[in-house]
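**Q** The sequence isn't on hand, but the structure is:
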């Protein structure tokens, strides 16, 4: 074999590898933009439903697509295409209205036109109390572990969606609020950890439909102890196998 032939084969093999890599990157981009995007939980605002160290998939097609569905959020269009409205009780990822570079995850509580208020720890929607009963206790871990268990309450929304919330304190600033009237085209979001959540009761405000990224679907990985998934030596003690493949909507 001549040197020229060897050079051609090497060049051809390199080009084939580049093409495969480009195709894989384009496929990953399409999947991330149109189908599913992975997210991690950085705070305890959704305990006990979602814990710090949970890694989950978010369905991008559930609510259609906006400019925030595309990496780097280019201003290609406004509003949503192929849109579908979030439902009450959905756990959803959205862009923070005051800083669209930041992703938040909360539960949809108020729909456009709803009146939302907290009175003495009880959630009211359109002046009707949401049923709430204590179902047990929960002991937070890591940075949220105070050594004490926290009461767990189950709420059931008017559409039948049921989930649990935590009540860290009976007299927190979010336990008694003014009445919020949700504007058209916006949603009222709340964390399940009611006394430790920056949500629509506070600085988050009402969330425009355009800011929604997608609906949380399933936890595919979970690690405790404030450990990183890359710290493989911690897996034997910190992996939370019982959370793998659990619904992120519980």
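**A** That came through fine. Treat the numbers as computed from the prediction; the structure is a model and nothing was measured.

**Q** okay, CA-based contacts and neighbour counts for the rest of this
**A** Will do.

**Q** residues touching the residue positioned nearest the centre of the chain, list them.
**A** The C-alpha lying nearest the average C-alpha coordinate of the chain belongs to residue 105 (CA atoms, centre = their mean; 3.3 Å). Counting by CA atoms under 8 Å, 6 or more residues apart in numbering, residue 105 makes contact with 46, 91-94, 191.

**Q** let's see 10 Å
**A** The contact partners of residue 105, taken as CA atoms under 10 Å, 6 or more residues apart in numbering, are 39-43, 45-46, 50, 91-96, 189-191, 199, 212-216.

**Q** and what of residue 228?
**A** Shown in contact with residue 228 (CA under 10 Å, 6+ apart): 53, 222, 234-235, 238.

**Q** can we see that at 8 Å?
**A** For residue 228, the contact set (CA under 8 Å, 6+ apart) comprises residue 53.

**Q** how about it, secondary structure?
**A** Here residue 228 is recorded as coil under DSSP: H, G, I helix; E, B strand; the rest coil.

**Q** measure it to residue 111 for me?
**A** Residue 228 sits 36 Å away from residue 111, going by CA to CA, to the nearest Å.

**Q** likewise residue 48?
**A** Separation of residue 48 from residue 111 (CA to CA): 23 Å.

**Q** likewise residue 199?
**A** Per CA to CA, residue 199 is found 15 Å from residue 111.

**Q** Same check on residue 56?
**A** With CA to CA as the criterion, residue 56 and residue 111 are 25 Å apart.

**Q** try residue 76
**A** Distance from residue 76 to residue 111, by CA to CA: 27 Å.

**Q** Neighbour count for these two, which is higher?
**A** Neighbour tally, residue 76 and residue 111, criterion other CA atoms under 10 Å: the higher count belongs to residue 111, 23 against 9.

**Q** The structure to be compared is supplied as follows:
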């Protein structure tokens, strides 16, 4: 009997340890840092497919979007942040809120689909945003851009989704050098970052977007390959993003893999470990 009792106690202690560990991990992910993999190329060259980073959730305070989503398709688990904290949604406010700054790289919940997106913050509440002939205008003033050569990558499937890059020098055969024109863009507050261009696209010529109060305007650094605020939600884009939908700020890349799995160590990008995000 004693042996069975000890065995039962050991199992119970193991269960409690697992539960406590999950609770601690949940609290850590909700309040402090959330892991995020880069699944697409919309933020190249700042972020590459396969970059792994932690999102600083303390930067902007907390809202319903701060609750973690747990999606594991293999076992049918799909728990959304709104399922847990949806009762907090709707007033577009945050607790202990911090002001986002123009140029921040931000993870946010898509206003319609609820999926996590990562883009650069371009427009603040009240701003007038427009793109004319590929040049960004903020409050009717063009931002400063300087040509900075060419961004090159291999024309081959990338990441777990096996996405193929788009090239300004297309068509490019498998394994060839895919090029994009690179510029350094400087926003009105002095934040500079690289942007990429492929060619003349419809989103290089837009109307004027007046950013509503309590909302923000986001764009990808890979300007001709990004679904962002330039496209309204009704057309499948992001549109204006409410303040409460911000999850946190991306500050540093922790790890990066160029392959279809992080286990393929020969595809690791050693030069991107612990790399600051500009």
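**A** All right, it came through fine. Because the structure is predicted, anything quoted here is derived from the model rather than measured.

**Q** about what we covered before: residue in structure 2 paired with the residue nearest to the centre of structure 1?
**A** Alignment note: residue 105 of structure 1 maps to residue 118 in structure 2; criterion TM-score structural alignment.

**Q** In which helix or strand does its match reside?
**A** Here residue 118 of structure 2, judged by DSSP states H and E, is contained in strand 116-123.

**Q** after that strand, next one along is what?
**A** Later in the chain than strand 116-123 of structure 2, the nearest helix or strand by DSSP H and E is strand 128-132.

**Q** Report the mean distance between that next one and its aligned residues in structure 1.
**A** Compared with structure 1 after the fit, strand 128-132 of structure 2 shows a mean deviation of 0.7 Å (mean CA distance after the TM-score superposition for structure 1).

**Q** what does that strand correspond to over in structure 1?
**A** By TM-score structural alignment, strand 128-132 of structure 2 lines up with residues 115-119 in structure 1.

**Q** Name the nearest residue to the aligned residue in structure 1 for residue 31 of structure 2, sequence neighbours excluded.
**A** Aligning on TM-score structural alignment places residue 31 of structure 2 opposite residue 34 in structure 1. Distance criterion CA to CA, 6 or more residues apart in numbering; nearest residue to residue 34 of structure 1, sequence neighbours excluded, is residue 60 at 5.8 Å.

**Q** ranges for the helices of the stretch 51-200 of structure 2?
**A** Secondary structure of the stretch 51-200 of structure 2 by DSSP state H, counting those that start in this stretch: the helices cover 81-85.

**Q** could you point out the longest helix in structure 1?
**A** Taking DSSP state H as the criterion, structure 1 has its longest helix at helix 3-30.

**Q** After that one, heading C-terminal, what element do we hit next?
**A** The first helix or strand that comes after helix 3-30 of structure 1 along the chain, using DSSP H and E, is strand 36-40.

**Q** Now do that next one: which elements does it pack against?
**A** Counting contacts by 3 or more CA pairs under 8 Å, 6 or more residues apart in numbering; DSSP states H and E, strand 36-40 of structure 1 is packed against strand 54-59.

**Q** so where is the strand it packs on in structure 2?
**A** On structure 2, the counterpart of strand 54-59 of structure 1 by TM-score structural alignment is residues 51-56.

**Q** any residues touching that stretch, and which ones?
**A** Stretch 51-56 of structure 2 has contacts (CA under 8 Å, 6+ apart) with 32-38, 107, 247-257.

**Q** Kindly report the same for stretch 99-109 of structure 2.
**A** In this structure, residues lying in contact with stretch 99-109 of structure 2 by CA under 8 Å, 6+ apart are 55, 59-60, 65, 115-124, 187, 189, 191-192, 245-251, 277.

**Q** now for residue 140 of structure 1: what does it line up with in structure 2?
**A** In structure 2, residue 140 of structure 1 lands on residue 153 (TM-score structural alignment).

**Q** where's the nearest residue to that match once chain neighbours are set aside relative to residue 271 of structure 2, distance?
**A** Residue nearest to residue 153 of structure 2 in three dimensions, not counting chain neighbours: residue 178, with 5.2 Å by CA to CA, 6+ apart. Computed as CA to CA, the residue 178 of structure 2 to residue 271 of structure 2 distance reads 21 Å.

**Q** Of the two, give the one with the bigger neighbour count.
**A** More neighbours surround residue 178 than the other of residue 178 of structure 2 and residue 271, with 22 against 9 (other CA under 10 Å).

**Q** Matching residue 193 of structure 1 against structure 2, which residue comes up?
**A** Under the alignment by TM-score structural alignment, residue 193 of structure 1 pairs with residue 222 in structure 2.

**Q** Tell me the spacing between the aligned partner of residue 87 of structure 2 in structure 1 and residue 69 of structure 1.
**A** Per TM-score structural alignment, the equivalent position to residue 87 of structure 2 in structure 1 is residue 76. Residue 76 of structure 1 sits at a distance of 11 Å from residue 69 of structure 1 (criterion: CA to CA).

**Q** cool, and residue 48 of structure 1?
**A** In terms of CA to CA, residue 48 of structure 1 sits 27 Å off from residue 69 of structure 1.

**Q** Please name the residues that touch the match of residue 140 of structure 1.
**A** 177-179.

**Q** same thing with residue 45 of structure 2?
**A** Going by CA under 8 Å, 6+ apart, the list of residues near residue 45 of structure 2 reads 151, 194-196, 221-222.

**Q** ok, and the most crowded of those residues?
**A** residue 196 leads those on contacts (other CA under 10 Å) with 27 neighbours.

**Q** So that residue sits against residue 220, correct?
**A** No. Using CA atoms under 8 Å as the test, residue 196 of structure 2 is too far from residue 220 to be in contact (9.4 Å).

**Q** Common neighbours of these two, please.
**A** Both residue 196 of structure 2 and residue 220 lack any common contact, where contact means CA under 8 Å, 6+ apart.

**Q** Structure 2: which residue goes with residue 157 of structure 1?
**A** Structural alignment (TM-score structural alignment) places residue 157 of structure 1 against residue 187 in structure 2.

**Q** Setting aside sequence neighbours, what's the nearest residue to that match?
**A** Closest residue to residue 187 of structure 2 apart from its sequence neighbours, by CA to CA, 6+ apart: residue 143 at 5.8 Å.

**Q** Might you report the residue contacts of residue 47 of structure 2?
**A** For residue 47 of structure 2, the contacting residues are 38, 41, by CA under 8 Å, 6+ apart.
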